[in-house]
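Trainee: sequence and predicted structure, then a few things I'm wondering about:
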Amino acid sequence: MDLLNAILVKPFADMIAAPDFLLQVLWEGLVAGVLYALIALGFVLIYKSSRIFNFAQGIMVVFAALTLIGFHEHGVPALLAVPLTLVVMFVLAVAIERAVLRPLVNQPDIILFMATIGITLFLIGFGEIIFGGENKTMITEELYIPTGSYTFEPFGGFVSIEQKDLTAVIGAVVLVIVLILFLNRSKMGRAIRALGDDHQAALSVGISLSTIWVLVWFIAGVIALATGIVWGARAGVSFALEVIAYKALPVLMLGGLESVSGAIIGGIAIGILEKLFEIYWGQPLLGGNTETWFAFVFALIVLLFRPQGLFGERIIERV
């Protein structure tokens, strides 16, 4: 009876008793969820256009952030370092398409997946040679990202919102809107969607596979830079930051590998749910630290009932 009370009654009673604290928890979960969604978007875009699960997305986040900091350390103004970093990410996209993807066209999916693991290991080694292995501080102030906080007193309590977190959420929303408009309204965006729907049909009408691959890997690089700036502002930048990409895996399992909207909704859902579980169930019952595994367990439960994810397409094979 005491266990049932601790699981079913007390957490919800605590939420009702302290709604201001609940708002704080929801906000922090939303911020984390938005960042998870950004990382997942990089996976989704590449998978939709090439059927490649890009294991290198995490190290691309680190590499983009370190490139930005590296330019600034060598005297380049921060606002100029951003477009220069985008140029580097474009060159990286071209190099990956020419040196890795083009020679492996029509190879089994597992070969392409292994190739992205090779890209990951290369970028780790190459990055450590160029940037070193120590933790670096993101140039937050130089990029004019505010570092203060807003405070509110709803329900007679206290809620604090970090300005850099608010900037991250607004920036992510703008980036997602631009991306959706690009995919739905532009000629190249429609070509990406067509390639994702049917490779052979898209190629038969003259859509260039190499051009699309370069484009989607560059877009993934842009997303990686945005994610690296935000995460770097929160926790610094080092090669250990690569592990945040693993949090995108349950998001992808939940939202589906081919759904942009699934990545967004799945990321936000995972961020909020893992924060709620940590505060109201994890700390009182399990001693905390549930954020490291909750998302994976939750996604596994969803997959037991819907293997293609909540937003993935149901595949039916007739035999």
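Mentor: All right, it came through fine. Residues are numbered from 1 along each chain as shown.
Trainee: going forward, measure contacts between C-alpha atoms and count neighbours the same way
Mentor: Will do.
Trainee: how about the secondary structure of residue 82?
Mentor: helix (DSSP: H, G, I helix; E, B strand; the rest coil).
Trainee: next up, a second structure to put side by side with the first:
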Amino acid sequence: MFDYQFFIEVLVGGLLSGVMYSLVAIGFVLIYKTSGVLNFAQGAMLLFAALTFVSLVERGVPFWLGAGVTLVIMVALGVAVERVVLRPLVNQSPMALFMATLGLSYVIEGAAQLLWGTQVHGLDLGIKDIPFEVGGVLISQFDLFAAAIAGTLVTAFALFFRYTRTGLAFRAVADDQFAALAVGLRLSRVWAAVWTAAGVVALVAGLLWGARLGVQFSLSLVVLKALPVLVLGGFDSVAGAIVGGLLIGAIEKLAEVYVGPLLGGGIEAWAAYVVALAFLLLRPSGLFGQKLVERV
């Protein structure tokens, strides 16, 4: 007999995990949407943020002061990356820009190692990863907290980009860079704001993932979890990143529980990539991405 309560528990757990995937994916979308750059350094920025914060706290800096200092550092890092590395490469090929961010990821990881060392750190945000019952369904307290933080950040970005002058400029650049230039918008200023937002996303995602997995250099590989999310949702859609994250989180958990026993387990690690490959074959632009139309 099918256990509906257990199914709901697995589904809810997957959806809550998916929100954290969405948070990482949004960092990619913000930059890709405005500049066409697939920022592979997002994982290294996430690691740098988590490692900087936990190293400051371990040296006696109060929690909130450490978070504030790390935020300032991440904003400065994002602006520096845009100005020093990517601005000189404007109008270069997408492959050149991608290779630049790939090399940048190793530079940032190396800088983190020089500054803070290579040891593994535990990160305690004060939220225990224990389940509690809601309507007969067990929900992880940490997953719910992480989903609430991620949801709050996503809502804040949505409001910022919809109702502020910088947000309107961001949307204009995302729709058409040449038209934005024609009406007097400064692309460099918009790109700096976007990289600043990416630094903020990296900080929040780094703290949440660091608390779950520990702050170690393998934390930068969390970006690989975001790639199926981007394929499903679309590389240029914030809404797609959210929906894609929820779908990938649910697919992983459900596949591991219901399909894993039939195939020998371990399916959670690669089920999302099977779905992403199917989407690349059937709908390369994703659920919400803009279809590329070329006229000849």
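Mentor: Cool, got the structure. Predicted model only: the values in this text are computed from it and were never measured.
Trainee: need the contact list for residue 207 of structure 2.
Mentor: Residues near residue 207 of structure 2 by Cα atoms under 8 Å, 6 or more residues apart in numbering: 49, 50, 123.
Trainee: from these, pick the one nearest residue 177 of structure 2.
Mentor: Using Cα to Cα, residue 49 is the member of the contacts of residue 207 of structure 2 that lies nearest residue 177 of structure 2, at 30.4 Å.
Trainee: out of the contacts of residue 207 of structure 2, which are shared with structure 1?
Mentor: Of the contacts of residue 207 of structure 2, the contacts whose aligned counterparts also meet in structure 1 (both residues aligned by TM-score structural alignment, their matches' Cα atoms under 8 Å) are 50, 123.
Trainee: tabulate the contacts of residue 207 of structure 2 (CSV), appending neighbour count.
Mentor: Below are these laid out as CSV (neighbours: other Cα atoms under 10 Å):
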residue, neighbour count
49, 30
50, 29
123, 22
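Trainee: can you flag which of the contacts of residue 207 of structure 2 belong to helices?
Mentor: 49, 50 (DSSP state H).
Trainee: between the contacts of residue 207 of structure 2, which is closest to residue 184 of structure 2?
Mentor: Taking Cα to Cα as the measure, residue 184 of structure 2 lies nearest residue 49 of the contacts of residue 207 of structure 2, at 34.3 Å.
Trainee: so which residues of structure 1 form strands?
Mentor: 149-152, 159-162 (DSSP state E).
Trainee: tell me which of the ones you listed is the most buried.
Mentor: Comparing those on average neighbours per residue, with mean count of other Cα atoms under 10 Å, the densest one is strand 159-162 at a mean of 16.
Trainee: what about that strand, distance to the chain center?
Mentor: Its chain's average C-alpha position is 23 Å from that of strand 159-162 of structure 1, according to Cα atoms, centre = their mean, to the nearest Å.
Trainee: give me the contact list for it.
Mentor: With contact meaning Cα under 8 Å, 6+ apart, strand 159-162 of structure 1 is reached by 20, 21, 23, 24, 27, 147, 148, 149, 150, 151, 152, 153.
Trainee: give me every residue that touches the last one.
Mentor: With Cα under 8 Å, 6+ apart as the criterion, the residues that contact residue 153 of structure 1 are 20, 159.
Trainee: what's the answer for residue 119 of structure 2, then?
Mentor: The neighbours of residue 119 of structure 2, taking Cα under 8 Å, 6+ apart as the test, are residue 216.
Trainee: looking at structure 1, name the residue matched to it.
Mentor: By TM-score structural alignment, residue 119 of structure 2 lines up with residue 134 in structure 1.
Trainee: can you check residue 259 of structure 2 too?
Mentor: Counting by TM-score structural alignment, residue 259 of structure 2 lines up with residue 281 in structure 1.
Trainee: what is the neighbour count of that match?
Mentor: The tally of other residues near residue 281 of structure 1 (other Cα atoms under 10 Å) stands at 19.
Trainee: wait, isn't it in contact with residue 11?
Mentor: Yes: in this structure, residue 281 of structure 1 is within contact of residue 11 by Cα atoms under 8 Å, at 6.8 Å.
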